[in-house]
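[1] here is a sequence together with a model predicted from it:
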Amino acid sequence: MIRAVVGALGELTVLAPDRIVAAFERVAVENLDDVEPRRGTRPTLRAEGAAVVALALIGGRVYALAMYVTGAFGTVLLVVPPAYRAIAGRILYEDPDAVEWKPGFDTFLRLVSAAYALLGVRELRRDRDTE
């Protein structure tokens, strides 16, 4: 079930990267009129979505490994949200220093990070149960 949801989110990212970016920015960025996304952001996001769909369809060990990485990433961001802001600003925007993050973004980020961490833990538990 979770794998199907992950795949559907990947598909949504492939089909509507502009909406994904707009939703992210509504939650995260205070000064949308003052920042310019990097040119390659949308194609990169679309490629990431395609990779997620492929992982969900393939399943098995490859999917499990991807969930371990997702879980580790989520765990780090759960503890250190400023690391995400620093990385995301540099990856997503032409002038990362111009980005003003919304005050409540860290709370939202922690919720998403917790979900990522739980995906990783779930996959670890499934691995242990099948051994």
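    Looks like it came in fine. Numbering: from 1, shown residues only.
[2] rest of the way, CA atoms for contacts and neighbours
    Noted.
[3] do me a favour and get the end-to-end distance for stretch 95-114?
    One end of stretch 95-114 sits 29 Å from the other (C-alpha to C-alpha, to the nearest Å).
[4] identify the residues contacting A4.
    Counting by C-alpha atoms under 8 Å, 6 or more residues apart in numbering, A4 touches A56.
[5] so which residues of the protein form helices?
    2-15, 17-28, 41-58, 60-79, 81-92, 105-130 (DSSP state H).
[6] okay, one more to line up with it:
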Amino acid sequence: MLRKLLIAFGIFEIAMPQPVIDACERIGLENAEEAQLRPQALWGARLEGALFVWVLARRESGATIANRLLALAGIALVLVPEPLVELSQRLVYENVDELEPKPWVNPAARLLGVLYLTVAALSTIGSDESEAESARN
């Protein structure tokens, strides 16, 4: 069930990245209305959604480069979110120096890291059908 929900989120993020970015801005910025996205920001969000769909929708288990990169990013976000938050803001926004992060932006980034780790872990389990068969045997 969680796998299907995360695949649906990935598809939504591919199709409509702006609402996802807007929600993240409301969560992480005091002055979200002043944020000036770089043109490639929407494509970055779409790439994240595509990565979620790719690693979760595969019908084979086992670690791929995509799984490992997602897990590595998740571990880094959980352990040291601050430099990654700063880097991502520099990549996404044109006016980084004018933005005011909310106090909980680093804990929120840690939660994003947990999400990445969850996606990576779910992708190594295999399909939902194989899980159900394993439980029956």
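    Great, that's in hand. Remember, it's a predicted structure, so these values are computed and weren't measured experimentally.
[7] next, the TM-score between them, please.
    Remark: TM-score between the superposed chains equals 0.76 [TM-score structural alignment, normalised by the length of the first structure]; 125 aligned residues with a C-alpha RMSD of 2.6 Å.
[8] one step back: looking at the helices of the first structure, spot the one closest to V99 of the first structure.
    Closest approach to V99 of the first structure among these is made by helix 81-92 (6.9 Å; C-alpha to C-alpha).
[9] show me what counts as buried in the closest one.
    81, 84-85, 89-90, 92 (16 or more other C-alpha atoms under 10 Å).
[10] check stretch 36-53 of the second structure too.
    Judged by neighbour count (16+ other C-alpha under 10 Å), stretch 36-53 of the second structure contains these buried residues: 37, 41-42, 45-53.
[11] could you do stretch 51-70 of the first structure as well?
    Neighbour counts over stretch 51-70 of the first structure (16+ other C-alpha under 10 Å) mark 51-56, 63-70 as buried.
[12] swap in stretch 102-118 of the second structure?
    For stretch 102-118 of the second structure, burial by neighbour count (16+ other C-alpha under 10 Å) applies to 105-106, 108-118.
[13] V112 of the first structure matches what in the second structure?
    Aligned by TM-score structural alignment, V112 of the first structure pairs with L112 of the second structure.
[14] isn't its match up against L79?
    No. Here L112 of the second structure does not reach L79: they are 11.6 Å apart, not a contact under C-alpha atoms under 8 Å.
[15] now do the closest residue to R46 of the second structure other than its chain neighbours against L51 of the second structure, distance only.
    Of all residues not flanking R46 of the second structure in the chain, I14 sits nearest, at 4.2 Å (C-alpha to C-alpha, 6 or more residues apart in numbering). Distance of I14 of the second structure to L51 of the second structure, given as C-alpha to C-alpha: 10 Å.
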